[in-house]
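> Can you look at this prediction? I've put the sequence above it.
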Amino acid sequence: MNRLGKTQLAILSGPTVQARESAVNDTISSFNFFVASLSNFFFFASLNAFSLLPLYIKTLGGTESQIGWVMGSYSLTAILGQPLAGALADRFGRKRFLLLGSASGMLAAIGFAYSTQLDARFVLFRILQGIAYSSFYIANLTLVSEMVPSSRRGEAVGLFGISGLITIALSPAIGEQVIHRAGYSAFFFAAAVAAAACLLTSLALRNLSSTPQAAVASGLASLIPSARILPPILLALVFGLASGAVFVFLPTYATQAGLSRIGGFYIAYSAAAIGIRLTCGRLSDRWGRQRVILPALLLMGSGTLGLVWLVSPVGLLVVGTLTGMAHGLLFPALSAYTIDLADSEGRGRALGAFSTAMLLGHALASFTFGIIAERFGYRLIYLLASTIVMTTFMVLCRTRSRAQMLR
């Protein structure tokens, strides 16, 4: 065949080849999205089980402030580690950090299984879990954000997050049963098995896109993201503070109030968060991020305030539903908002900063609210957390109104 014939054949076959390549890429992306979601499920099935760790610390004679320090050491580690993890994930690839995170989580869970006295090992193992979270979560979330167009980013992040939200209900509920029937050691070993499943699942990811070398240099040149992502960072800080107040101290608060089981709270929280993501997942893509963030803040503030009075089985269901709805709306909108504002080559770094802000709020809640609860009681910490969220809501409303007036 002459050169002209080859050229004509290439022209005729070009669209078909491109269509096939596009179909193959879509198949790989769908497969990777499924694998990323499944590995996310196993990882958080292990990690969210440790919301029951305060009960074990209490069993060993620990105080509220010790609970705060042990639980907060995890958040503090992730605060320091996530910006670095985000930049290094941009440099070395997502999959390596998925494997590092799942392996670290498995080792930490095994370590807790052999810890029968409250000592420095608890802090060390929580630090290891902080490293696990920093490595795994930022790499996985960045990976998912790169699979979809910006017009569906909020929806994709929301659907992906369902795999983790399910474990908020399942892990504590199943964990309580394991503890009551087989003890804490079996509980920690079960968490280690879930982390091992995450490790094996992550190995199945394939054909991941590489980061351009220019992006690598940019990612390592500075761990500090662009100033334009400051708004979602500050909102993530407030969200983390309120969530930390709820999740860190609720188990011991409920026990003090005479409730032996709190699994209903986690089920309500998870069901509400999943339900609102399935039904309203595209709202931030269609209406804009801030139009979804505002009502989500109102829900979070209301749910947190409810813990001042609603300490009963039915009350916990109400609080779990309100705060779960807030999470289901707020987290995908804030994540997508952060990615929207970030440079394309620094998404890992930007998401690292976003998640760091959330955990900083969580750590502040653990350390400061633990001391306040020990001296003045639990109700005051939930009143303070709600006040902070409601104040943020009002400031954001006022800022938004001023911006619209200036247009």
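Arrived safely, thanks for sending.

> When you work out contacts or count neighbours from here on, use the C-alpha atoms and nothing else.
OK.

> pull the longest helix from the chain.
In the chain, taking DSSP state H as the definition, the longest helix is helix 3-47.

> Can you name the element that comes right after that one?
helix 53-59 (DSSP states H and E).

> List the buried residues in that next one.
Residues of helix 53-59 classed as buried by neighbour count (16 or more other CA atoms under 10 Å): L53, P54, L55, Y56, I57.

> wait, doesn't the last one sit right on W69?
No - checked against CA atoms under 8 Å, the pair I57 and W69 is beyond contact range at 11.1 Å.

> Could you list the buried residues of the host helix or strand of L84?
Assignment of secondary structure by DSSP H and E places L84 within helix 64-92. Neighbour counts over helix 64-92 (16+ other CA under 10 Å) mark 64-91 as buried.

> Packing partners of it?
Here helix 64-92 touches helix 53-59, helix 120-145, helix 213-221, helix 347-376, going by 3 or more CA pairs under 8 Å, 6 or more residues apart in numbering; DSSP states H and E.

> what about versus this one:
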Amino acid sequence: MRQVPVSGTLDSRRGGDNAVFAEMWQRPFLLLDLSYFLVFSNISLFYLYPIVLEGMGATPEAIGWVMGFFSLATVLTRPLMGKLVGSRGESPVMWMGIIVVLLATIGYLFLESVGLPLFLVRVVHGIGYSAFISGSFSLVATAVSPEKQGEAYGMVGAAIMGAGAIAPPVGEILIRHGGVPVLYWTAAACALCACLAVFLAGVKPPPGSRGQQGQKVRYVPLLKDLPFLFLMVSTLLFANCQSTLVNFLALISTREGVGSGRFFFVTFFVAIIALLTMGKVMDRFGKRLFLRLAYPLFALGLLLIPGFIASWRFLLPAILCGAGMGLLFPAHNALAAGYGTREQKPAAMSFFTSVYDTGFITGAVFSGWIAQVWNLGGLFIVTGSIAVGGLLIVLFSPIRETAMRNPG
């Protein structure tokens, strides 16, 4: 396979700390971004899995456990994946993750009831996803210069959000016209094409190298770094709010007698535009500034949902939420990528992505409890208030724009 120049290669270790993507809109990074879209399309198609489980006769409680096992496996294995990235390198861990996702997806074809085999497949699927996330996010953190990480993570976020917006409705069409097996084969094809995208991009370990000479990944320095911990708290709150929006908007829309599709379309459209266009601006003026600008937009959008969702005024909270998510996602990612030395970045990005995924779990559980003890309108008031809490953290905490090279 043709080798790309050092400045454009996806292998961050060939040239040491100076090897970075020259441009985001060149072939290597675009293919890496495509792999994000394809892997997340695989995951997003399984947002419809509760429908399949219901057809198997699963109770709502059982459905919750089945869906939750994937997320639990993802979060609990993330620290291990960070260590694997440090010892083996980003590329092998990414490859392992995609292959495991592919095998797990094929495994769904042989499941006909809720039992131990199904839970095992969910766990394996989550482990593969965890490996891909750890390897790929660490790769972007190390192979992209700090001056371009806002743009890079903006493009990554656009790919991820695009998959989340497109895959579920496509999955509904596939199930309606071809049945559940077609859904599984399509998800498997996404994983297979992700392998091809990574291969064509040139993601492979350098000859004779095992990671950073088998360097040991340590999480303790990060836990001693107060600015990093404040950034993680902000990340957790943001993910919690995002999870609530994704999981409960359909319910409050149904209660008000309207569909949720129009809101999601506007929100994702605005978010993707922001992700693709604001990255360079963020790199120029600072990621922390954009955290401060985006949280008010996101908080106000969440607070307006109960009163605006039933009329044409839904456009205002939809636009505000989309702009907020489109700015908060790359800003948090790029700030996290700036912490630590080259050797510490696998730990930093594994820790960050684990916290982000944890926010999606706590968002669903905590928000479900709030909706039950209060109501859906009250839930979005509480969620908007949590976003205000995120704003207070980024305003008054010691989160740094450029992290110290040796935290702790």
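Thanks, I have the structure now. Worth saying up front: this structure is predicted, and the values here are computed from it rather than measured.

> sorry, back to before: so which of the helices and strands packed on helix 64-92 of structure 1 is nearest F31 of structure 1?
When those are compared by CA to CA, helix 120-145 sits nearest F31 of structure 1, at 11.5 Å.

> what's the average distance of that closest one to structure 2?
With mean CA distance after the TM-score superposition for structure 1, helix 120-145 of structure 1 departs from structure 2 by a mean of 2.4 Å once superposed.

> Determine the angle, from 0 to 180 degrees, between that helix and helix 64-92.
Calculated by axes from the mean of the first three to the mean of the last three CA atoms, to 10 degrees, helix 120-145 of structure 1 forms an angle of 40 degrees with helix 64-92.

> what's the angle from helix 120-145 of structure 1 to helix 347-376?
Interaxial angle, helix 120-145 of structure 1 versus helix 347-376 (the same axes, to 10 degrees): 140 degrees.

> can you give me how far helix 120-145 of structure 1 is from the chain middle?
10 Å (CA atoms, centre = their mean, to the nearest Å).

> same question, stretch 352-366 of structure 2
10 Å.

> what do you get for stretch 309-318 of structure 2?
Centre to centre, stretch against its chain (CA atoms, centre = their mean), the figure for stretch 309-318 of structure 2 is 26 Å.

> And the contacts of it?
253, 256-258, 263-264, 266-267, 300-302, 304-305, 308 (CA atoms under 8 Å, 6 or more residues apart in numbering).

> can you check stretch 374-381 of structure 2 too?
Everything outside stretch 374-381 of structure 2 that qualifies as a contact, by CA under 8 Å, 6+ apart, is F248, L251, I252, L302, L303, I305, P306, S367, I370, A371.

> Now the first one. Nearest residue, chain neighbours left out?
It stands for F248 of structure 2. L376 (7.8 Å; CA to CA, 6 or more residues apart in numbering).

> residues near that neighbour, how many?
Neighbourhood size, L376 of structure 2 [other CA atoms under 10 Å]: 21.

> Repeat that for V382 of structure 2.
For V382 of structure 2, using other CA under 10 Å, the count is 18.

> Trace it over to structure 1, please.
For V382 of structure 2, the aligned position in structure 1 is L384, judged by TM-score structural alignment.

> Would you check how far apart that match and R349 of structure 1 are?
For L384 of structure 1, the distance to R349 of structure 1 equals 31 Å [CA to CA, to the nearest Å].

> cool, and A19 of structure 1?
For A19 of structure 1, the distance to R349 of structure 1 - CA to CA - is 34 Å.

> out of the two, which sits in the more crowded spot?
Remark: of A19 of structure 1 and R349, R349 carries more neighbours, 31 against 12, as counted by other CA under 10 Å.

> surely that one meets S226?
No - R349 of structure 1 is beyond contact range of S226, at 9.5 Å (criterion: CA under 8 Å).

> how big's the offset between the helix holding L84 of structure 1 and structure 2?
Compared with structure 2, helix 64-92 of structure 1 is 2.4 Å away on average (mean CA distance after the TM-score superposition for structure 1).

> Can you verify my assumption that I371 of structure 1 contacts E64?
Yes - contact criterion CA under 8 Å: I371 of structure 1 and E64 qualify, at 7.4 Å.

> Check the contact lists of those two and give me the overlap.
By CA under 8 Å, 6+ apart, no residue touches both I371 of structure 1 and E64.

> returning to that earlier point: so which of the helices and strands packed on helix 64-92 of structure 1 comes closest to S243 of structure 1?
Using CA to CA, the helices and strands packed on helix 64-92 of structure 1 put helix 347-376 closest to S243 of structure 1, at 6.7 Å.

> what comes up buried for the helix or strand following the closest one?
Per DSSP H and E, the first helix or strand lying C-terminal to helix 347-376 of structure 1 is helix 378-405. Residues of helix 378-405 of structure 1 classed as buried: 378-390, 392-393, 396 (neighbour count, 16+ other CA under 10 Å).

> again, but for stretch 142-154 of structure 1
For stretch 142-154 of structure 1, by 16+ other CA under 10 Å, it's T142, L143, V144, S145, E146, M147, V148, R152, R153, G154.

> how near is the residue nearest in space to the middle of structure 2 to T59 of structure 2?
Nearest residue to the geometric centre of structure 2 (CA atoms, centre = their mean): I160, 6.6 Å. I160 of structure 2 sits 30 Å away from T59 of structure 2, going by CA to CA.

> just G115 of structure 2 next, same as before
13 Å.

> Then C190 of structure 2?
Between C190 of structure 2 and T59 of structure 2 the computed distance is 29 Å (CA to CA).

> can you check S41 of structure 2 too?
Distance from S41 of structure 2 to T59 of structure 2, by CA to CA: 26 Å.

> Mind checking which of the two has more residues around it?
Remark: of S41 of structure 2 and T59, S41 carries more neighbours, 29 against 12, as counted by other CA under 10 Å.

> Would you check that that one makes contact with A167?
Yes - the criterion here is CA under 8 Å, and S41 of structure 2 meets it with A167 at 5.5 Å.

> mind listing the helices for the stretch 151-300 of structure 1?
In the stretch 151-300 of structure 1, helices defined by DSSP state H, counting those that start in this stretch lie at 153-182, 184-202, 213-221, 230-256, 263-280, 283-287, 289-306, listed in chain order.

> what range in structure 2 does the second one sit on?
Under TM-score structural alignment, the counterpart of helix 184-202 of structure 1 in structure 2 spans residues 180-198.

> Contacts for that stretch next, please.
31-32, 34-36, 38-39, 41-43, 45, 52, 95, 98-99, 101-102, 105-106, 108-109, 171, 174-175.
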